[in-house]
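# Sequence and predicted model, in that order:
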Amino acid sequence: MTDTSHPQPSEMTGVLAWIERSGNRLPDPVFIFLYCIAGVVAISVIAALAGVSALHPTQVDAAGNALVVSAESLLSAANVQKLLVEMPATFAGFHPLGYVLVVMLGAGVAERSGLFASAMSSAVSRAPSLLLTPAVAFIGMVGNLAADAAYVVLIPLAGVIFAAAGRHPIAGIAAAFAGVSGGFSANILPGQLDALLFGITEAAAETILPTWDANIAGNAYFIIAMTFVFLPVIWYVTDKIIEPHLAPIIPGEAESSTAGIIKGPDTSLTQGEIQGLKRAGMACLGIVALWVFLCVGPGTPLINEDANPEARLNPLYQSLVAGFFILFLAAGWAYGSASGSINNHRDVVRMMSESMSDLSYYLVLAF
């Protein structure tokens, strides 16, 4: 009798095995933060007992000398009282929390209406076979605007698109995963991650310079440059290292466990979805035009004409969080109304509510 059982994969050895075992032993990130907090508390007690002090980098005392800051125990009576009394205010005042919640209200509608999925599907499926790898990697990096939707949608979709083009689906999955995960901070536009970092950076900087203001586009040059550094690296590794070691497949014979025989990429979107993408694009242009009008129109609400030249654009920068919320909300609603995923305003409210449920772990982590 022929043995039809599948061979068991061999155990990973060497450095990779050690990394895997070490990673599996790590506690939940929430408890990692708790352990770090306990360590900081212990260090503060030791530093206070040892009389450690330092000179403040910007503040001076009455004599004009640099202000001496002495280490203070976090377990002192005053600090324990402050912790317990101001705990709700401390949590509610966490800078990044409001930014992330606001952006995700709009992004949740765009994601759950199907806009992100259709946009990524359309972008990848239109790419020629030769340019599939850079297209998938680029869409993966830009897809971090959609948060976790890129993981759920683009990675399996890339495997299907590669197979339909006669290339190995594993190569597509690898390229997509590298773009989405490895290039998560790279993009051509600020996104939800920038909203999070914006709040953390501003809160940290204000401890030294209270008048300092950050803006959500502060990392723009860096993340744009990262995009075009990562892109050729992912392209080369996928096409020259990964794919040559994979067995070739025959176009049309690839099969999906959920969709059966893989269809060509030109049949992926329905007429309603195509119409939805057009409406979403028009909505995006409308929101961009509105923001331009608020900058150059009567009264210039987003430009502070009375401020110093370097501070005149601060209202514009600080409005970008609200701008992304409105942009995602308008585009998602426009797409959903055309594709049929949104029938009335109740669907929009439901999607916004569901997007907040996705942030439950983030709320625990932020606390």
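All right, it came through fine.
# Please count neighbours and contacts with C-alpha atoms only from this point.
Will do.
# neighbouring contacts of the host helix or strand of I234?
Here I234 sits within helix 220-236, counting by DSSP states H and E. Contact partners of helix 220-236, identified using CA atoms under 8 Å, 6 or more residues apart in numbering, comprise 133-134, 137-138, 141, 175, 178-179, 183, 185-190.
# So which of these are in helices?
133-134, 137-138, 141, 175 (DSSP state H).
# now for the residues you listed, which pair is the farthest apart?
T133 and M141 (12.4 Å; CA to CA).
# Use this one as the comparison:
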Amino acid sequence: MIGIGIADASGLIGYAVQRVIKHAGTWQLTSTILLLGVLSNIVGSVGYIVLVPLACRAYLAAGRSPLAGLATAFAGVAGGTHATFFITTYDIVIAGISTSALNLIHPKLSVSPLANYYFLSASVLLLVAVGTLVSIKIVEPRLSLSEQVNADNIAVKPSKENDRALKAAASLFVASIGLILFATLSESGWFSPCRSSTISKKRSH
């Protein structure tokens, strides 16, 4: 949260969003916000904390009402609970509960965590499609003119200096991810299970 606050106060988030959505249309922005909201359930309730304000900023940069962005992101996060393209801990828990109930009748049978995969995956597409249609055709047209925002008042003027800073921040982010992956997946990495077992063996000797 501290990092997000610093990035927002420095203008990094606003400028990055502005550059990303520069060539994005109304439908693309809305559907992307909804998709991110639906998929955010894989990291718990972070979507409410991070995505909702970012959606407001994205809509501001696009010259659209931030209230529409707030409603769109909130609908995606709240309405898309457990709908995802990925297997989460929720699927494992539900599979365990279902298996316990099933074993009352058939002790040798079990329910796989993949049992609901196709339904949940299809739900993502349905929620994004319906949510995008409702947001653009019903929600946004009902906003009063006083709630509309002029993008020129909040947009940061593109410049080589800002673009260079954005590229530097993106490069550092990618490098950080690479460092974490190396530390986790490499046998000589700091967080590697192999390294931990080697240290334990040395201590035992």
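Nice, I can see it. If you're wondering where the values come from, they're calculated on a predicted model, not measured in any experiment.
# rewinding a little: now list the buried members of the contacts of helix 220-236 of the first structure.
133-134, 137-138, 141, 175, 178-179, 183, 185-188, 190 (16 or more other CA atoms under 10 Å).
# quick check: longest strand of the first structure.
Of all segments of type strand in the first structure, defined using DSSP state E, the longest is strand 53-60.
# and it, which stretch of the second structure?
Across the second structure, nothing matches strand 53-60 of the first structure (TM-score structural alignment).
# for that strand, the distance to its chain's centre please.
36 Å (CA atoms, centre = their mean, to the nearest Å).
# hmm, back to that, ok, the contacts of helix 220-236 of the first structure vs I250 of the first structure, which is closest?
T133 (18.5 Å).
# if you skip the residues just before and after it, what's nearest to the aligned partner of the closest one in the second structure?
Under the alignment (TM-score structural alignment), T133 of the first structure maps onto T30 of the second structure. Nearest residue to T30 of the second structure, sequence neighbours excluded (CA to CA, 6 or more residues apart in numbering): T132, at 5.9 Å.
# wouldn't M104 of the first structure be in contact with M356 here?
Yes. Contact criterion CA atoms under 8 Å: M104 of the first structure and M356 qualify, at 7.4 Å.
# what about these two, which has more around it?
Using other CA atoms under 10 Å, the more surrounded residue of M104 of the first structure and M356 is M104, with 25 against 16.
# got the contact list for the more buried one?
192, 325, 355-356.
# now do W27 of the second structure
With CA under 8 Å, 6+ apart, W27 of the second structure has these contacts: 132, 136.
# let's go with 10 Å and repeat that
132-133, 135-136 (CA atoms under 10 Å, 6 or more residues apart in numbering).
# which one among those residues gets closest to F173 of the second structure?
T132 (30.2 Å).
# how far away is that closest one from L120 of the second structure?
From T132 of the second structure across to L120 of the second structure, the span is 18 Å (CA to CA, to the nearest Å).
# How about A58 of the second structure?
Taking CA to CA, one finds A58 of the second structure at 27 Å from L120 of the second structure.
# higher neighbour count, these two?
Applying other CA under 10 Å to A58 of the second structure and L120 shows that A58 carries more neighbours, namely 28 against 20.
# Pull the number of nearby residues for the residue lying closest to the more buried one once chain neighbours are set aside.
Nearest residue to A58 of the second structure, sequence neighbours excluded (CA to CA, 6+ apart): V17, at 5.7 Å. By other CA under 10 Å, 18 other residues sit near V17 of the second structure.
# Next up, the contacts around V17 of the second structure.
Per CA under 10 Å, 6+ apart, neighbours of V17 of the second structure: 54-55, 57-62.
# got TSV for those, with secondary structure and distance to L104 of the second structure too?
Below are the contacts of V17 of the second structure laid out as TSV (DSSP: H, G, I helix; E, B strand; the rest coil; distance: CA to CA, whole Å):
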residue	secondary structure	distance to L104 of the second structure
L54	helix	47
A55	helix	47
R57	helix	52
A58	helix	51
Y59	helix	52
L60	helix	55
A61	helix	56
A62	coil	56
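# now, which of the contacts of helix 220-236 of the first structure sits nearest I46 of the first structure?
After measuring the contacts of helix 220-236 of the first structure against I46 of the first structure - CA to CA - the closest member comes out as S185, at 37.3 Å.
# Would you mind finding the match for K240 of the first structure in the second structure?
Looks like K240 of the first structure aligns to K137 there (TM-score structural alignment).
# Against L143 of the second structure, how distant is its match?
Following CA to CA, the distance that separates K137 of the second structure from L143 of the second structure is 11 Å.
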